[in-house]
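Engineer: Have a look; sequence and predicted model below, questions after that.
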Amino acid sequence: MIAATDQLPDDIGVLKALVAHWAEQASAKDAALAEKDAELARVQGANARLWETLRQLRRAQFGRKSEKLDPDQLSLAMEETEQAIAETGATDETSNATLKASRKGPRSVNRGALPSHLPREEIVIEPESTACPCCGGAMHVMGEDRSERLDVIPAQFKVIVTRRPKYACRACEGAVVQARAPTRLIEAGIPTEALVAHVLTAKYADHCPLYRQAQIYRRQGVDLDRSTLADWVGKAAALLAPLQTRLFEILKTSPKLFADETRCPVLDPGRKRVKLGQLWAYARDDRPWGGSDPPAVVYCYAPGRGSEHVKSHLAGFSGILQVDGYSAYKDLASNRPASAPLILSFCWTHLRRRFYEIAVGGNAPLADAALAQIAALYKIEETIRGQSAEARRKVRQAKSMPLLDRFKSWFEKTLSLVPGGSKMAKAIRYALHHWDGLILFANDGRIEMDTNTVERSIRPLALNRKNALFAGHDRGAEHWGIVASLIETAKLNGVDPQAWLASILSRLVNGWPMRKIDELMPWAFAVHQKAAPVV
């Protein structure tokens, strides 16, 4: 570029050409700068998306999966605080006799009720002398102070010795009579059916792997290998399999089910690695609208997550299926014949989670607005929980439906204002794409807003997975599904799973007829327990 005006040419034509050349260079530089700015914006946008993806992956791997405060974590924190308070109180009472005396009265803290069915052992503490301190005469009982404390007898093993005397006739040679040996679950083995039920409950309800149970037994002087316990579990699962099959048949006669799936790592020795199977959960719980069918859940193991598995599981079921947005369920519904339709009701919790992941990063007013509108819908649900299906439908039509109509209009308007590739746009498109299934609850009082029912039923599987890491074999994963189905269904019906399993194992071992298998279901056991006289 020419630096001084005295160096400019005097010829007008040359000067114009020079100015045009400068303008062309400046335009080229501006275009190059604009291109660099665009590239910089693209790279910055991609970088922001990658950081957001990384944040979500970190949260998925190491963070909490729920947007709610984990009650178990809160309980753990409160335990430590309460222990510190108790320690401080005990120290103060030890050093201050007046304070100790002032606290001898009844405490306002909930100590827990002591059930009437527990055995009582009475201890009577007599004074050193019952002679009158004034005249020395005999004194009579005018009343008493009575208190109860809870004690525990550590788990004890006992050996049941079964004797079968042989009878012979002195007159008739070779005539011998002996009672038939009772049938056992583990032939020629040492456990009773009650002990096997204890092992199953500890593993699948209390999430205590077999090797830990073996360690506990060893402390009691009973030396059992983990492989021995595994053999018991496998034989029990084989015996219980028809019960799980029948339970699923009963569930599939329901007009509405929940479905979800969770990973189930399985050891693959041939490939020297762990393969990823799936436990598919199918649940029924009509208690929120006063339905009479008992709650239940069934877990089915499959080596994958494809739609062919859910299609096989739900063969014969037609009605409403409450699910998340996973494509396998959509494939299942779209390929159903008209004679056996399947209607999908989608989950508001899964939709809410999309906006929560945007809002949790901060400074996201649109996501906050979406969360507020979803919260308004849930607030209505709180007022109608436990009411009849028709009462719930009427309230939803009057209160929820207007909110849903406004919500959809808000989605459509907001979608036109946000960048098409943004997470907000993707969340809104998800909502609009699933809208018919999301608002289905407003027209049917039996339907819940979300799939939390089945997600709660999956939590025990996650705890077992955390403790056991993986199943050792596909059959082991199937056993997991069988026993977990029965135990979680018993818990849903308020039945002690160990007592129930001990009862049904004993009956099945002794030839319980399959035509009466419905009488072994947990809800039938619960009715029997209530009808049984209290001893």
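Structural biologist: Looks like it came in fine. Every value quoted in this text rests on a predicted model; they were computed, and no experiment measured them.
Engineer: CA only for contacts and neighbour counts going forward, please
Structural biologist: OK.
Engineer: Quick one: the helices in the stretch 401-535 of the chain, in order.
Structural biologist: For the stretch 401-535 of the chain, helices defined by DSSP state H, counting those that start in this stretch occupy the ranges 401-415, 423-433, 435-438, 452-468, 474-492, 497-509, 522-531.
Engineer: among those helices, which is nearest residue 318?
Structural biologist: helix 435-438 (16.0 Å; Cα to Cα).
Engineer: tell me which residues of that closest one are tucked away?
Structural biologist: By neighbour count on 16 or more other Cα atoms under 10 Å, the buried set for helix 435-438 is 437-438.
Engineer: for it, the distance to its chain's centre please.
Structural biologist: Its chain's average C-alpha position is 25 Å from that of helix 435-438, according to Cα atoms, centre = their mean, to the nearest Å.
Engineer: Same check on stretch 424-437?
Structural biologist: 26 Å.
Engineer: So for it, what gets flagged as buried?
Structural biologist: 424-429, 431, 434, 437.
Engineer: ok, structure two:
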Amino acid sequence: MSNWILQCSEEYFSRIHTHMKSTLLSKDVLHADETWTKVVQQDGRESKKKCYMWVYCSGEHDEPIVYYEFHESRASESAKNFLKDYTGYLHSDGYEVYHRLGSGITVVGCLAHIKRKFTDAIKALSPDEQLKTVCFKGQGYCDYLFHVEKKYKDSEPEERHRKRLALLKPVMDAFLSWLKETKPLTVPKSQAYEAVNYALNQWPYFENILLDGRLELMPNTDFDQHPELIEKFVPWSKELPANCYKTKK
């Protein structure tokens, strides 16, 4: 039965696979990620070696295509070989392999990963203790960016690009200024320092979100689902430029 499956895959599904890949690489916007997985050895035992499944998918404004590739490692060759002829935008996390690809690729950073560093640093603290931390404010900036983004999420790409420049960019500028001012005040190698430093290192990629309305910040935050919590838990949001606060569709 296994041989039947392999033969069908080689003779029939490989053509679909090839067409999906060529179609995907013709798109202007891609998303990429990789995650480890365990495999079973020929003798039936579970392998102790970590293997990786790499996934590439089309952007929100294109026909949905999700393409998987299995590799035995997380080495850069996997992404380099797949994307060697690609030119366009590539959404990714902070894995440095994506930052060393071809010059025709513009990497777009992930706000959710920036937020996670701040969130992880304070998740063990009580709500009252969290309010006193640097990381709570960093997390709040991320939540507010998601909140502003939701105001025009359903707009056409051109309109979304225009509104981002008008509404999101001032918040991003305020966040970046805060990061630069805060880093010298944090203890080196502390969780707060690592969170702020990670955000600054990822900023050149994250700010590419402003280049095209088809690009994404990454969805799903608590404040995104409950915008009424903004004032309650992020009172300092009033420090932001007036045109960023309580924006309307």
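Structural biologist: Sure thing, it's come through. These figures come from a predicted structure and were not determined experimentally.
Engineer: Which stretches in structure 2 count as strands?
Structural biologist: 29-37, 51-58, 66-71, 88-91, 105-108 (DSSP state E).
Engineer: in stretch 267-284 of structure 1, what counts as buried?
Structural biologist: Across stretch 267-284 of structure 1, burial judged by 16+ other Cα under 10 Å covers 267, 274-284.
Engineer: got it, and stretch 371-387 of structure 1?
Structural biologist: 371, 373-374, 377, 381, 384, 386-387.
Engineer: and those as a markdown table, adding distance to residue 17 of structure 1?
Structural biologist: Formatted as a markdown table, the buried residues of stretch 371-387 of structure 1 follow (distance: Cα to Cα, whole Å):
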| residue | distance to residue 17 of structure 1 |
| --- | --- |
| 371 | 63 |
| 373 | 65 |
| 374 | 66 |
| 377 | 71 |
| 381 | 77 |
| 384 | 82 |
| 386 | 86 |
| 387 | 87 |
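Engineer: Narrow the residues you listed to those in helices?
Structural biologist: Among those, DSSP state H puts 371, 373-374, 377, 381, 384 in helices.
Engineer: Can you tell me which of those residues is closest to residue 62 of structure 1?
Structural biologist: Minimum distance to residue 62 of structure 1 across those is 24.0 Å, recorded for residue 371 (Cα to Cα).
Engineer: Structure 2: which residue goes with that closest one?
Structural biologist: Superposed on structure 2 with TM-score structural alignment, residue 371 of structure 1 falls opposite residue 139.
Engineer: In this model residue 118 seems to touch that match, though I could be wrong.
Structural biologist: Yes: with contact defined as Cα atoms under 8 Å, residue 139 of structure 2 reaches residue 118; the gap is 5.4 Å.
Engineer: Tell me the residue in structure 1 aligned with residue 60 of structure 2.
Structural biologist: Residue 60 of structure 2 maps onto residue 286 in structure 1, by TM-score structural alignment.
Engineer: What of residue 162 of structure 2?
Structural biologist: Using TM-score structural alignment, residue 162 of structure 2 pairs with residue 394 in structure 1.
Engineer: burial count for that match?
Structural biologist: 15 (other Cα atoms under 10 Å).
Engineer: Against residue 384 of structure 1, how distant is it?
Structural biologist: The gap separating residue 394 of structure 1 from residue 384 of structure 1 is 10 Å, by Cα to Cα, to the nearest Å.
Engineer: How about residue 475 of structure 1?
Structural biologist: 43 Å.
Engineer: One more: residue 296 of structure 1?
Structural biologist: 23 Å.
Engineer: follow-up on the earlier one: can you add distance to residue 320 of structure 1 and give the buried residues of stretch 267-284 of structure 1 back as a markdown table?
Structural biologist: What follows is those, written out as a markdown table (distance: Cα to Cα, whole Å):
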| residue | distance to residue 320 of structure 1 |
| --- | --- |
| 267 | 35 |
| 274 | 35 |
| 275 | 32 |
| 276 | 29 |
| 277 | 26 |
| 278 | 22 |
| 279 | 21 |
| 280 | 17 |
| 281 | 15 |
| 282 | 12 |
| 283 | 12 |
| 284 | 11 |
